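Predicted model and sequence below, questions to follow.
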Amino acid sequence: RENVILGGLAAGLSRKEVEERADQVADWAELGDFIDAPMRTYSSGMFSRLAFSVAVHMKPDILMVDEALSAGDAKFREKAQAKMEELRHSARAVFLVSHALGSVKEMCDDCIWLHKGRIAMHASPQECIDAYTQFVKVGKTPQTMEDL
């Protein structure tokens, strides 16, 4: 729970605002009793689940999600996708940083492909995916289009 509080304070919320949301964040992350365990005992998946839950429940004006949707089991990933969809429809700015081409295609309205720190392309998600898969010389197979 301390990590939820620290995350919310770091996001600029008051202690009262964070405490009002802490239980919701903990419940959504589905960590059970581990919510009170030290972060050093978390698996990378548990860490990602909690970080994602903190980020989306603090009601940010701008949200940057970096590969976080690939963490967790299928049920959690589905729940995370639904939460991202909810955020997209609430007129917030959401940046998805991902190699998961299926997520990029499904969730993005605009796409920037970065290569070695430079913009390689700025186009529709489909156009960027087409160019990227050609560039890396892979086809659009279930393995390249799915979030494995």
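Thanks, I have it. These numbers come from a predicted model, not from an experiment. Numbering: from 1, shown residues only.

hey, let's count contacts and neighbours off CA atoms from now on
Fine.

need the helices for this structure, in chain order.
Counting by DSSP state H, one finds helices in the chain at the ranges 2-10, 15-29, 44-57, 74-89, 101-107, 125-135, 142-145.

Redo these as TSV? Include mean neighbour count.
Shown next, in TSV, are these (neighbours: other Cα atoms under 10 Å):
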stretch	mean neighbour count
helix 2-10	17
helix 15-29	17
helix 44-57	19
helix 74-89	15
helix 101-107	18
helix 125-135	16
helix 142-145	14
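
Using TSV, lay out these together with distance to Leu63.
Output for the helices of the chain, formatted as TSV (distance: least, Cα to Cα, whole Å):
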stretch	distance to Leu63
helix 2-10	13
helix 15-29	16
helix 44-57	7
helix 74-89	9
helix 101-107	14
helix 125-135	19
helix 142-145	23
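
closest one to Trp113 among these?
helix 125-135 (6.5 Å; Cα to Cα).

returning to what we had before: of the helices of the chain, give the one that comes closest to Met64.
Closest among the helices of the chain, using Cα to Cα: helix 44-57, at 8.8 Å.

then this one, side by side with the first:
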Amino acid sequence: MDKVYELEEHKIKVGLEPQLIRVYSNAELWDYLDGKANDRFELMVNTIKADYAQQFGKTLAISNDSLIVEILVHVYCDFLGLSFNRIVKIKWIQALVKRLLKRAEVVDCGEKSVDSNRWVWDLLAGNKSFFIAILPKNLNAKDIKKH
């Protein structure tokens, strides 16, 4: 089921399923994170996980840091790809990047039993601060992301 969470005056779209959440990387999410990713990621993840527990009667078996890193890396890749396509005007390369970006628009975060790469995000979770530090402080969502 798709949900929209009103966080800090931003509407964050998330899908909830058993053992899985889907976070939509769109302009609203980018604006929400802009310059305040550390605090706002915590609020977002805690809100989603609390609602998940209420909906399904159990906690989502993914650590906050693992969720944050997975979402953050997808958002950052989305940002880099869109920025790249604004600079590189070679049509076939832009088409390839657009196909890759489609995969980054919805971040599927699943528990280990349904997400074969959960171990990667769990491994990287200890470096959450690094990933937050390299996220641009100004994502320029209105200029780059048109959803």
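Yep, it's here. Keep in mind the model is a prediction, meaning the values are calculated, not measured.

Let me see the TM-score of these two.
Scored by TM-score structural alignment, normalised by the length of structure 2, the superposition of the two chains gives a TM-score of 0.30; 79 aligned residues with a Cα RMSD of 5.1 Å.

so which of the helices of structure 1 comes closest to Asp66 of structure 1?
Closest among the helices of structure 1, once you apply Cα to Cα, is helix 44-57, at 9.6 Å.

if we can go back for a sec, out of the helices of structure 1, flag the one nearest Leu114 of structure 1.
helix 125-135 (9.9 Å).

Point out the other helices and strands that that closest one packs with.
helix 101-107, strand 111-115 (3 or more Cα pairs under 8 Å, 6 or more residues apart in numbering; DSSP states H and E).

For structure 2, which segments count as helices?
Per DSSP H, structure 2 carries helices over the ranges 27-33, 37-56, 64-87, 91-104, 118-124, 128-134, 141-144.

Mind checking the helices of structure 1 for the one nearest to Ile119 of structure 1?
Closest to Ile119 of structure 1 of the helices of structure 1, according to Cα to Cα: helix 125-135, at 11.2 Å.

Next, the angle strand 111-115 makes with the closest one.
Counting by axes from the mean of the first three to the mean of the last three Cα atoms, to 10 degrees, helix 125-135 of structure 1 lies at 20 degrees to strand 111-115.

any idea which residue sits dead centre in structure 2?
Most central in structure 2 under Cα atoms, centre = their mean is Ile71, positioned 2.9 Å from the mean C-alpha point.

so how far is Lys98 of structure 2 from the closest residue to that one other than its chain neighbours?
Leaving aside its sequence neighbours, Ile71 of structure 2 sits nearest to Val107 (Cα to Cα, 6 or more residues apart in numbering; 6.2 Å). With distances taken as Cα to Cα, to the nearest Å, Val107 of structure 2 is found 16 Å from Lys98 of structure 2.

circling back to that earlier point, my guess is the residue nearest to the centre of structure 2 contacts Gly110. True?
No - distance between Ile71 of structure 2 and Gly110: 11.7 Å, which falls outside the contact criterion (Cα atoms under 8 Å).

what sits in contact with each of the two?
Here Ile71 of structure 2 and Gly110 have no joint contacts, going by Cα atoms under 8 Å, 6 or more residues apart in numbering.

Same list, the helices of structure 2, but as CSV with distance to Glu6 of structure 2 please.
Below are the helices of structure 2 laid out as CSV (distance: least, Cα to Cα, whole Å):
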stretch, distance to Glu6 of structure 2
helix 27-33, 10
helix 37-56, 10
helix 64-87, 18
helix 91-104, 22
helix 118-124, 26
helix 128-134, 22
helix 141-144, 18
